[in-house]
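J.: fold the following.
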Amino acid sequence: METQNLGSSPDVRSKNESVKSVDRRNFLRSAGMTTVAGAVFLAGCDKDDDMTPTPTSVDLGSGDVGILNYAYALEQLEAAFYTQVVATPFSGITDAERSMLTDIRDHEIIHRDFLKAALGNNAIAGLEVNFSSIDFTSRASVLGAAKLFEDTGVQAYNGAGNLIKDANYLLIAGKIVSVEARHAAAIRDLLMPNSTSFAGDDIIDAKGLDKAVKPADILAAVKPYVKTTITASNLPTS
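T.: I've put the predicted structure just below:
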């Protein structure tokens, strides 16, 4: 997965851009409400604190359970990242940026908790993350990591959709990935405002479709950010 220079100079962050960011944030919040409304009920079924030690390795399992655990692992990573971003805001963060990132955090937490509730006793344990390579005081570092996680999330859901057998699970995955795509576009717009990067050719193929990446490649891409070893040898491949 490619890396880019993800910095953004302060002079582009004008008052007009802040107003545009508020508009994007409101759109983002509205766009996520369908998934939020559907997930809150199920997520509320599992609110007990998990006091068990974090395991050093987890196995995702097989079939649809394995794919749901795969998605659950990625949502754990994203939820943990945005929770840290909001808890320790980067230097110079604007109110609009803080609000947008808080909305994204809330979406990711709901996605995580929804999948955990759907999996029930089949859910993998909580993962131990590793964000040592991310400078949470730096806007460029935080938004660069956010771009990586969001682009990876969209490609992951697209790459796993054809492996899901249960139509109900496929429907839910489709609703989640559409929200993740909105996140990805919003983060890219923050990094490179007034550009077409929100749908760049690094993520959109020649047919105008989002790219789809296999689970093995996605797990390799996020491995530096997860201390827990994730075993996925039993996931379906077709």
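
J.: can we go C-alpha only for contacts and neighbour counts from here?
T.: Will do.

J.: for Arg139, list the residues it contacts.
T.: Going by C-alpha atoms under 8 Å, 6 or more residues apart in numbering, Arg139 touches 7, 90-93.

J.: for Leu115, which non-adjacent residue is closest in space?
T.: Tyr72 (5.7 Å; C-alpha to C-alpha, 6 or more residues apart in numbering).

J.: hmm, who's touching the one helix or strand the one you found maps to?
T.: Assigning secondary structure by DSSP states H and E places Tyr72 in helix 63-87. The contact list for helix 63-87 (C-alpha under 8 Å, 6+ apart) reads 60-61, 98, 101-102, 104-106, 108-109, 111-112, 115-116, 119, 122-124, 126-127, 129, 131, 136, 142, 149, 153, 156-157, 160, 163-166, 215, 225-226, 232, 234-236.

J.: try it again at 7 Å.
T.: 60, 101-102, 105, 108-109, 111-112, 115-116, 123-124, 129, 136, 149, 164-165, 235-236 (C-alpha atoms under 7 Å, 6 or more residues apart in numbering).

J.: here is a second sequence; please produce its structure as well for comparison:
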Amino acid sequence: MHILKHLSSEKDEKVMPNLQRRNFLKYMGMGAALATATSLAACHKDHDYVDNGVSLGSGDFAVLNFAYALEQLEAAFYTQIVASPYSGITPTELEFFTDIRNHEIGHRDFFKKALSTNAIIGLEVDFSSIDFSSRASVLATAKAFEDLGVSAYNGAAQYISSTDTGKAYLLLAGKIVSVEARHAAYIRDLIEPGSFAGNDVVDANGLDTVRTPAQVFAIAGKYIKTKINANTLPHA
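T.: Modelled structure (predicted):
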């Protein structure tokens, strides 16, 4: 059973030197501004654990915590792949999965820093249903996670406020979802060479899939052991 408990960014910093020295500094340019906005918000901890689960908070912070939860899940998944590669993995595949892991860790740590005291706790995940020794199992799960991530960002954007801070969050989400889409295209190409998308995620108008937070958690909940209370998420 592959269960990673209470993930911490400190451990992962050791395995992502390239991101730490170069790319993460780019993220933190906007992160400083968002952290300032966060520090001006109410200091009570809406994310404290109660009987009905960890609350995501309210307003824009709830939307960011929603994204933070998904990034925790993806970072944990790709960390596991790199730590115990599937049978027959090629050096090129391992290199690309390492890059994806670093991207997801960067996304996760960015949200944690931007949310500051409003961030939810580190989630406990359960990957016992995934056979990490099987290429087919890993790629199928990676495809599902990446497609889910893209649709989650697409669906959550409408809930971000129209304030100046909300606009900054929206810009950030756009930068991250585009990276997630690149991951999704690469995974699909690994499964079926020459492919990068399909009509299961892109409609006849060339528009990507959109999922509501409830739809996202209905899928992702299988892999998240920590109980999450998403009732405070904004509604369009």
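
J.: please state their TM-score.
T.: Overlay of the two chains. TM-score (TM-score structural alignment, normalised by the length of the second structure): 0.78; 195 aligned residues with a C-alpha RMSD of 2.1 Å.

J.: in the second structure, which of the contacts of Arg139 of the first structure still touch?
T.: With both residues aligned by TM-score structural alignment, their matches' C-alpha atoms under 8 Å, the contacts of the contacts of Arg139 of the first structure that the second structure also has are 90-93.

J.: let's see if you can find the most crowded of those residues.
T.: Phe90 (19 neighbours; other C-alpha atoms under 10 Å).

J.: I figured that residue hits Phe136, correct?
T.: Yes - contact criterion C-alpha atoms under 7 Å: Phe90 of the first structure and Phe136 qualify, at 5.7 Å.

J.: can you give me the strands in the second structure?
T.: When assigned using DSSP state E, the strands of the second structure occupy the ranges 3-4, 49-50, 53-55, 125-126, 228-229.

J.: that older thread, mean shift between the helix holding Tyr72 of the first structure and the second structure?
T.: Its aligned residues in the second structure lie a mean 0.2 Å from helix 63-87 of the first structure after superposition (mean C-alpha distance after the TM-score superposition for the first structure).

J.: next, count neighbours for Thr196 of the first structure.
T.: There are 12 residues near Thr196 of the first structure, going by other C-alpha under 10 Å.

J.: ignore what I typed, I meant Ile187 of the second structure.
T.: 27.

J.: got the contact list for it?
T.: Taking C-alpha under 7 Å, 6+ apart as the test, what Ile187 of the second structure contacts is 139, 142-143.

J.: now do it against Ala144 of the second structure, distance only.
T.: Here Ile187 of the second structure is placed at a distance of 10 Å from Ala144 of the second structure (C-alpha to C-alpha, to the nearest Å).

J.: and Ala37 of the second structure, by the same measure?
T.: Ala37 of the second structure sits 33 Å away from Ala144 of the second structure, going by C-alpha to C-alpha.

J.: from Ala83 of the second structure, how far off is the equivalent of Asn130 of the first structure over in the second structure?
T.: Residue pairing (TM-score structural alignment): Asn130 of the first structure is matched to Asp126 of the second structure. Counting by C-alpha to C-alpha, the gap from Asp126 of the second structure to Ala83 of the second structure is 16 Å.

J.: please apply the same query to Leu94 of the second structure.
T.: Look at Leu94 of the second structure and Ala83 of the second structure: by C-alpha to C-alpha, they are 10 Å apart.

J.: which one of the two has more residues nearby?
T.: Neighbours were counted for Leu94 of the second structure and for Ala83 using other C-alpha under 10 Å; Leu94 has more, 15 against 11.

J.: residue contacts, that one?
T.: Contact analysis of Leu94 of the second structure by C-alpha under 7 Å, 6+ apart lists Val82.

J.: if I look at it, how far off is Ala75 of the second structure?
T.: Leu94 of the second structure is 15 Å from Ala75 of the second structure, by C-alpha to C-alpha.

J.: before we move on, what about Glu93 of the second structure?
T.: For Glu93 of the second structure relative to Ala75 of the second structure (C-alpha to C-alpha), the value is 17 Å.

J.: so between the two, which is more surrounded?
T.: Ala75 (23 against 14).

J.: so what does Asn231 of the second structure match up with in the first structure?
T.: For Asn231 of the second structure, the aligned residue in the first structure is Ser233 (criterion: TM-score structural alignment).

J.: tell me who's in contact with its match.
T.: Ser233 of the first structure touches nothing, counting by C-alpha under 7 Å, 6+ apart.

J.: if I look at it, how far off is Gly61 of the first structure?
T.: Relative to Gly61 of the first structure, and taking C-alpha to C-alpha, Ser233 of the first structure is found at 8 Å.

J.: and what of Tyr157 of the first structure?
T.: Distance from Tyr157 of the first structure to Gly61 of the first structure, by C-alpha to C-alpha: 17 Å.

J.: between these two, tell me which one has more neighbours.
T.: Neighbour totals were compared for Tyr157 of the first structure and Gly61, and Tyr157 leads with 27 against 21 (other C-alpha under 10 Å).

J.: three-state assignment of Gly32 of the first structure?
T.: helix (DSSP: H, G, I helix; E, B strand; the rest coil).

J.: wait, it touches Val179, no?
T.: Yes - using C-alpha under 7 Å, Gly32 of the first structure is in contact with Val179, at 6.0 Å.
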